[in-house]
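My questions concern the predicted model and sequence given below.
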Amino acid sequence: MGALRRIVLALLAATLLPVLVLRWIPPPTSAFMLAARVSAFLEDDRQFRLRYQWVPWEEISPAMKLAVIAAEDQRFGDHFGFDWNAMAQAWQHNQRGLRPRGASTLSQQTAKNLFLCRSRSYLRKAAEAYFTVLLEAFWPKRRILEIYLNIAQFGKGIYGVSEASRAYFRKPASQLLAREAALLAAVLPNPILLRVDQPSPYLLKRRLWILRQMRQLGGTAHLAGL
């Protein structure tokens, strides 16, 4: 039992320490970025270039913050990492054999993107839940959203709202307009197939839906509750 206890304590320390450090320090990379680099190396993709530049909360357009909440997790400010209602609705939807629908919150997505791989195993889902609890316990909501916006993928090799804003709109993230922020948020379910620079009719329709949701949430005043 002594050896088992030491192993458990070592695992707790190994997972808790980076969460505590990243509460104040910008992450230099993420698990998803590292995986992208490895994949490009193994495929000998010499055209691949990873773009990532941290930008603090104050230098991100309020419209961008609201857009991802409207698109991905409208109860973000109210839950502790898990939206049980959305999960139940997604399960019922998927049971009917319709197009699969996810219910991951921004907290879960941040935990997965930052620390884990893309596998769909039960072990990965358990690790995601564990890290989600840690993030909610030790980070304020603003920090979770700040890191999510900085590590989310917006295109091939493009990570974070700063690089996405410069790549697609040639402006800093602080100057993003609502329609631009909504378009960036619209690609988040699949930033490889859904392209900001070549928006499909589906993507443009999704942008309009996000803009409506942003208004229904009360505009950027909604962020005051975070």
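Structure's in. What do you need? Numbers count the residues shown, from 1 in each chain.

going forward, measure contacts and count neighbours with C-alpha atoms only.
Fine.

Identify the residue nearest Glu146 in space, chain neighbours excluded?
Trp57 (5.6 Å; C-alpha to C-alpha, 6 or more residues apart in numbering).

I'd say that neighbour and Tyr148 touch.
No. No contact is recorded between Trp57 and Tyr148 when judged using C-alpha atoms under 8 Å, the distance being 10.8 Å.

ok, those two, which is more surrounded?
Legend: neighbour count by other C-alpha atoms under 10 Å for Trp57 and Tyr148, higher for Tyr148 (23 against 17).

Below is structure B, check it against A:
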Amino acid sequence: MNPQRPANTFRTPPQQGPRPKTGNASAQRPASSGRASSAEKSASGKLAKVRRFIRERPLLERVYWTLLKTFLWLFFGSFAYVIALKYVPVWITPLIVTRWVDTFGTDESSHVYKKWRSYDKISKEAALAVVSSEDQNFPTHWGFDFDEIQDAIKENQTRKRPRGASTISQQVAKNVFLWNGRSYIRKGLEVYFTALIELIWGKKRILEVYLNVAETGPMTFGVEAASQRYYGHSAASLSRDEAARIAAVLPNPRLFSIRKPSNYIQRRTRQIARQMRYLGGQKYIRNL
């Protein structure tokens, strides 16, 4: 006699009880949904009124579309320009044009000293020197050094001459894409272009451009032009002291001189050289 087989509980469908009664779906919705829907309707109604207001005025509609198209052209154009300059040497900048125009009607020579050199053909002592003097957190920040900005704000409350806190990335964005001056519009564009070049170019390209476009003397731009003009040799063979002296004049290259350094520039050169050793030498910027 075969024993009775146990029931397969995995295949036997469970006993279904009576289904719970469903009430009114609208009654089960949270009370806030009604307020949210009314707010959405109000917003869409206001937007429809604005559109109708613009359509009823052809001149205003034409101005609106012109401004919108201009904004889109500038936005996508600037994006494409930044991408192009990731691979193409930066031969001209607004600062170079400004300095050249300033020579009109003066005894100052209008000849521009500028020679582009790739990052691999520039002494890494020059790269380390500008990082040590201008932006020691350059390898790690994302375009903005917020700690330096906070320190500068605190110090400027008591200083007669305000201290800046611009990073190398911000200086490149300003020199390559923007004009000189102080305004909220220019500062906002500086933030925009700084974020773009950090995203698209990367650290090595930003530093390469900075070493080629930074003003290093009267009508002199880039460390290659400065090295040949003031030291008589290429930037590829710059020594630590020579690179530190170039970096020392960067805050005001039209006032300070590489060829005839003042006591201040000599002291600042020694300070930068010490900072270069303190950071560990060229290995500090090796992995940009």
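Received, thanks. These numbers were taken from a predicted model, which means no experiment stands behind them.

what range in the first structure does stretch 74-82 of the second structure sit on?
Residues 11-19 of the first structure are where stretch 74-82 of the second structure lands when matched by TM-score structural alignment.

List the buried residues for that stretch?
Residues of stretch 11-19 of the first structure classed as buried by neighbour count (16 or more other C-alpha atoms under 10 Å): Val19.

so where do the strands sit in the second structure?
With DSSP state E as the criterion, the second structure has strands at 113-114, 215-217, 220-221.

Of the ones you listed, which is nearest Lys283 of the second structure?
With respect to Lys283 of the second structure, and counting by C-alpha to C-alpha, the nearest of the strands of the second structure is strand 215-217 at 24.8 Å.

Could you pick out the longest helix of the first structure?
In terms of residue count, the longest helix belonging to the first structure (DSSP state H) is helix 2-21.

Have a look at how far, on average, that one is from the second structure.
With mean C-alpha distance after the TM-score superposition for the first structure, helix 2-21 of the first structure departs from the second structure by a mean of 2.0 Å once superposed.

which residues touch that helix?
The contact list for helix 2-21 of the first structure, computed with C-alpha atoms under 8 Å, 6 or more residues apart in numbering, reads 131, 134-135, 138.

Reformat these as JSON lines; add distance to Arg170 of the first structure.
Supplementary listing: the contacts of helix 2-21 of the first structure in JSON lines, determined by distance: C-alpha to C-alpha, whole Å:
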{"residue": "Phe131", "distance to Arg170 of the first structure": "35"}
{"residue": "Leu134", "distance to Arg170 of the first structure": "36"}
{"residue": "Leu135", "distance to Arg170 of the first structure": "32"}
{"residue": "Phe138", "distance to Arg170 of the first structure": "35"}
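
Next, check the residues you listed against the helices and list the overlap.
Filtering the contacts of helix 2-21 of the first structure for helices - DSSP H - leaves 131, 134-135, 138.

returning to what we had before: which one in the second structure is aligned with the residue nearest to Glu146 of the first structure?
Counting by TM-score structural alignment, Trp57 of the first structure corresponds to Tyr119 in the second structure.

same check, this time on Leu193 of the first structure
Aligned partner of Leu193 of the first structure by TM-score structural alignment: Leu255.

Its match and Ala126 of the second structure: what is the separation?
Taking C-alpha to C-alpha, to the nearest Å as the criterion, Leu255 of the second structure is separated from Ala126 of the second structure by 21 Å.
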